[in-house]
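> Need coordinates for the below:
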Amino acid sequence: MPVLNRIAAFSDDMTEWRRHLHQHPELGQECHETARYVVDRLKEFGIEEIHEGVAVSGVVAIIEGRGTGAGAGRTIGLRADMDALPITETTGAPWASTHPGRMHACGHDGHTTMLLGAAKYLAETRNFAGRVALIFQPAEEVGGGAELMVEEGVLERFNIDEVYAIHSAPGTPVGQFYTTPGPLMAAVDTFHVDIKGEGGHGAYPQDTRDPIPAALAIGQAMSTIVSRNHRALDDLVVSVTMIHAGSADNVIPEGAYLGGTVRTFDKSVQAMVKRRMEEIVKGHAAAFNVEAVLRYEEGYPPTVNSERETAFAVDVARDVAAEGVVTDDVSPEMGAEDFAYFLEKKPGSYLFLGNGDTAGLHQPDYDFDDAAAPYGASFFARIAERALPVEGN
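Modelled structure (predicted):
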């Protein structure tokens, strides 16, 4: 079996932990009960150095290795996110969410469980030199918990040299991994356009300054940024995802709103999109005789894996992957991930771990496959052991 034997032996425990977490999802930074559950398990494992309340409800635990060796004096960071999503679950599972309108639809219950499994194993064996920092992070979905942790100095405070994380991947066989060096996931920005005109009776549009034609024209013009303003070989997504206006069929409203998302990998492309949006909004406001204001919010940066650490992580993954299958050259994805903030400061790597033929992420019928947990826990454990080898091993 590719997973570590000791981890395989307590896989039933991991299933119990994961299903408990799944039943009790929490949102954003308010992952206090989740953090309490994590801390209780860490104490059961005999881990003594536990720091709570990091980035509001995050937890960082330190496991000290034994002996001397090439890893002595170094610290490897292993991260799992803890927060859920504001979605009403439809799985019908016995362990379904007990909180209506909240569920673990992105596998963070599984991520937390895998790191707990690695923590249990590493606390028992201590078969590494140096230190391992277990990072349990809130607010990945919204709020940028990773950014908060970085701003609070987690990387410097615990002298973390490298950082690693994994994410559930529906559609990939359980136990198989994939990643790539360099850009893996995109930067994510959000734009809002508030349009103000002058409302009135729908039968007399000449007496109004109708914001709806302006909104439609602005949205259509923004769609041309991808097709006409950037090089076709540069990855870029601009999606208008919201248009709100009006309340009755015979009333021209006073205002309208449209908003959406931008995904990029390159700072110059990001800057071009923002400039063009400003020009489009300003020009169409004049053309339609309305007032229009663009609010452009820069979000998570791109997730960029460092070359050396990704080659190392791929090699480790091949040790524990089902049938040894690891893909190390996937195309970048346009989704986003706030682990990017850690990778901006420290070398490291982000990988995906197969969840089998299940519903997709962020869907109400998604569920983490418990059979994947031993693979993730074994990956985390072997990252520590191989990055921090004990002399003589």
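> going forward, measure contacts and count neighbours with C-alpha atoms only.
Noted.
> What segments of the stretch 251-393 of the chain are helices?
267-287, 307-320, 340-345, 373-387 (DSSP state H, counting those that start in this stretch).
> want to throw these into JSON lines with distance to Ala139?
Converted to JSON lines, the helices of the stretch 251-393 of the chain look like this (distance: least, C-alpha to C-alpha, whole Å):
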{"stretch": "helix 267-287", "distance to Ala139": "24"}
{"stretch": "helix 307-320", "distance to Ala139": "25"}
{"stretch": "helix 340-345", "distance to Ala139": "13"}
{"stretch": "helix 373-387", "distance to Ala139": "21"}
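> now those helices as a markdown table including mean neighbour count?
Listed next are the helices of the stretch 251-393 of the chain as a markdown table, based on neighbours: other C-alpha atoms under 10 Å:
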| stretch | mean neighbour count |
| --- | --- |
| helix 267-287 | 16 |
| helix 307-320 | 20 |
| helix 340-345 | 20 |
| helix 373-387 | 27 |
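> Second chain to compare with the first, below:
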Amino acid sequence: MTKYASISDFQNAEPELVELRRHLHAHPELSHQEKKTAQLVAAKLEGWGYEVTPNIGGHGVVGRMRVGNGNRSIAIRADMDALPITEAAKHEYASTIDGVMHACGHDGHTTMLLGAAEYLARTRNFSGTLNLIFQPAEESGIGSGAVAMIADGLFDRFPCDAIFGMHNHPGAPEGTILMRSGPLMAAADTVTITVHGKGGHAARPHLCIDPVVVGSSIVMALQTIISRSVDSTETAVITVGTFNGGTATNIIAESATLTLSVRTFSDQVRALIKERIYKVVETQAASWGATASIEYDSGHPVVFNSPEETEFATVVARELTGEGNVPECPLIPGSEDFSHFLQHKPGCFIRLGNGESSAPLHNPAYDFGDKSLTTGAAFWARLTERFLAQE
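Next comes the predicted model:
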């Protein structure tokens, strides 16, 4: 019977993984600035015998290794960039870069994939092609690293049958692996609405068209889209994040601006909400004698895990940690640019417990849970061995 990687296979490597993770944590780099991180990744992969291609879609790095005669190929992705946040923690490996920290755990994601890379290069218990994708600029929003790498020919240059990715999950116990088939994380769209009224003196509102009043009407009307236009079995969010209008108490402004965040979990609901926002804004503005212009920026699509690859990853996770440690992941209203990869290839995005007491993502007090490093590295190694099982 073939022996696949286990968590115990990484126990001796745990101190080195912790040291590497904390080094990356202390030296974070923002989106599109991951030069030193990419150089470190490339050097380690080259030292282990991978064929390394740097500068894909910016500072992206791909390490490829072919073993045996297998025809299958797998891609595994880790993100590398940090966030413009000042770290609150005072531990000895705190960020050394003012105003920049790994507040989303990408230091841990990179470390886990490197840990698996070293093990797989040493044991070579697979037959086929392994593509390790170290992605820049996950946090940059529109124009993110995933989009850039795909545009730079990622899947043409490094074909794969399926792609997998992982993100830590604060609130879930360390060592647990959360899975969900189908939609997992939301599509994220940004809407800017500018209401055009007629300015004038605050004491003579009857001679004006007050864009603040019009905008307020729009805010309230938008709340009915989810409750009255979207199927009650679906999940969606419309949040008015900003509302700016006016410069003084005695002036009715010429215009006011609102910005919205829209989160959806299906293409159908996403399209419906876009249609309804246009209709609500235009008719509300017209009812006051105003006009409105709308800029609708479509962000990352839904993270949609393909059923077959999710079932496979779930089986591997249960083999590795035990069935009780692989709960179903709840829907996550946050977004992820891994979704762009899943529009090109079948695959699965996985969540890894970061501790029940973990600070939330994008929080100044956040830190990656080092106890999860061996679980994540072992999962990637076993997933690869099982996906590229030798005949």
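> Which one of the helices of the stretch 251-393 of structure 1 lies nearest to Ala256 of structure 1?
In terms of C-alpha to C-alpha, the element of those nearest to Ala256 of structure 1 is helix 267-287, at 12.1 Å.
> just to revisit the earlier point, for the helices of the stretch 251-393 of structure 1, which one sits closest to Tyr366 of structure 1?
Comparison of the helices of the stretch 251-393 of structure 1 against Tyr366 of structure 1 by C-alpha to C-alpha identifies helix 373-387 as nearest, at 15.7 Å.
> same for that closest one, what does it pack against?
Counting contacts by 3 or more C-alpha pairs under 8 Å, 6 or more residues apart in numbering; DSSP states H and E, helix 373-387 of structure 1 is packed against helix 5-9, helix 11-23, strand 75-81, helix 108-125, helix 307-320.
> how many neighbours does the residue found closest to Asn363 of structure 2 once you drop the neighbours it is linked to in the chain have?
Counting by C-alpha to C-alpha, 6 or more residues apart in numbering, Ala103 is the residue found nearest to Asn363 of structure 2 once chain neighbours are left out, at 6.1 Å. By other C-alpha atoms under 10 Å, 26 other residues sit near Ala103 of structure 2.
> what do you get for Leu4 of structure 1?
Counted with other C-alpha under 10 Å, residues neighbouring Leu4 of structure 1 total 18.
> hang on, it packs against Ser378?
Yes - under the criterion of C-alpha atoms under 8 Å, Leu4 of structure 1 makes contact with Ser378 at 5.7 Å.
> Aligned to Leu30 of structure 2, what sits in structure 1?
Residue correspondence to structure 1 (TM-score structural alignment): Leu30 of structure 2 is matched to Leu27.
> any idea how far its match is from Glu337 of structure 1?
With distances taken as C-alpha to C-alpha, to the nearest Å, Leu27 of structure 1 is found 16 Å from Glu337 of structure 1.
> Can you tell me which residue is spatially central in structure 2?
Glu336 (2.6 Å; C-alpha atoms, centre = their mean).
> Go ahead and confirm it touches Leu342.
No - at 10.8 Å, Glu336 of structure 2 and Leu342 do not qualify as touching, with contact defined as C-alpha under 8 Å.
> Touching both of the two, which residues are there?
Residues touching both Glu336 of structure 2 and Leu342 (C-alpha atoms under 8 Å, 6 or more residues apart in numbering): Val303.
> re the thing from before, now do the contacts for the residue nearest to the centre of structure 2.
Counting by C-alpha under 8 Å, 6+ apart, Glu336 of structure 2 makes contact with Glu138, Met185, Ala186, His300, Val303.
> So the fourth one is in contact with Pro333, correct?
No - using C-alpha under 8 Å, His300 of structure 2 is not in contact with Pro333, being 12.0 Å away.
> of these two, who's got more company?
Applying other C-alpha under 10 Å to His300 of structure 2 and Pro333 shows that His300 carries more neighbours, namely 22 against 19.
> how near is the nearest residue to Ile332 of structure 2 once chain neighbours are set aside to Ala117 of structure 2?
Sequence neighbours aside, Met185 is the residue nearest to Ile332 of structure 2 in space, at 4.7 Å (criterion: C-alpha to C-alpha, 6+ apart). Met185 of structure 2 is 27 Å from Ala117 of structure 2, where distance means C-alpha to C-alpha.
> pretty sure Ile63 of structure 1 is in a strand, no?
Yes - counting by DSSP: H, G, I helix; E, B strand; the rest coil, Ile63 of structure 1 is found in a strand.
> Looking for the alignment partner of it in structure 2.
Residue pairing (TM-score structural alignment): Ile63 of structure 1 is matched to Met65 of structure 2.
> Trace Val38 of structure 1 over to structure 2, please.
With TM-score structural alignment as the criterion, the equivalent of Val38 of structure 1 in structure 2 is Val41.
> which element is that match on?
Assigned by DSSP states H and E, Val41 of structure 2 belongs to helix 35-47.
> Could you check how far the helix or strand that that helix is followed by is from the centre of its chain?
Scanning forward in sequence from helix 35-47 of structure 2 by DSSP H and E, the next helix or strand is strand 51-56. Relative to its chain's centre, strand 51-56 of structure 2 lies at 22 Å (C-alpha atoms, centre = their mean, to the nearest Å).
> orientation of strand 51-56 of structure 2 relative to helix 35-47 in degrees?
Comparing the axes of strand 51-56 of structure 2 and helix 35-47 via axes from the mean of the first three to the mean of the last three C-alpha atoms, to 10 degrees yields an angle of 170 degrees.
> how long is stretch 360-379 of structure 2 end to end?
End-to-end distance for stretch 360-379 of structure 2: 23 Å, by C-alpha to C-alpha.
> I meant stretch 154-170 of structure 1, not that one.
Start-to-end, stretch 154-170 of structure 1 (C-alpha to C-alpha) is 31 Å.
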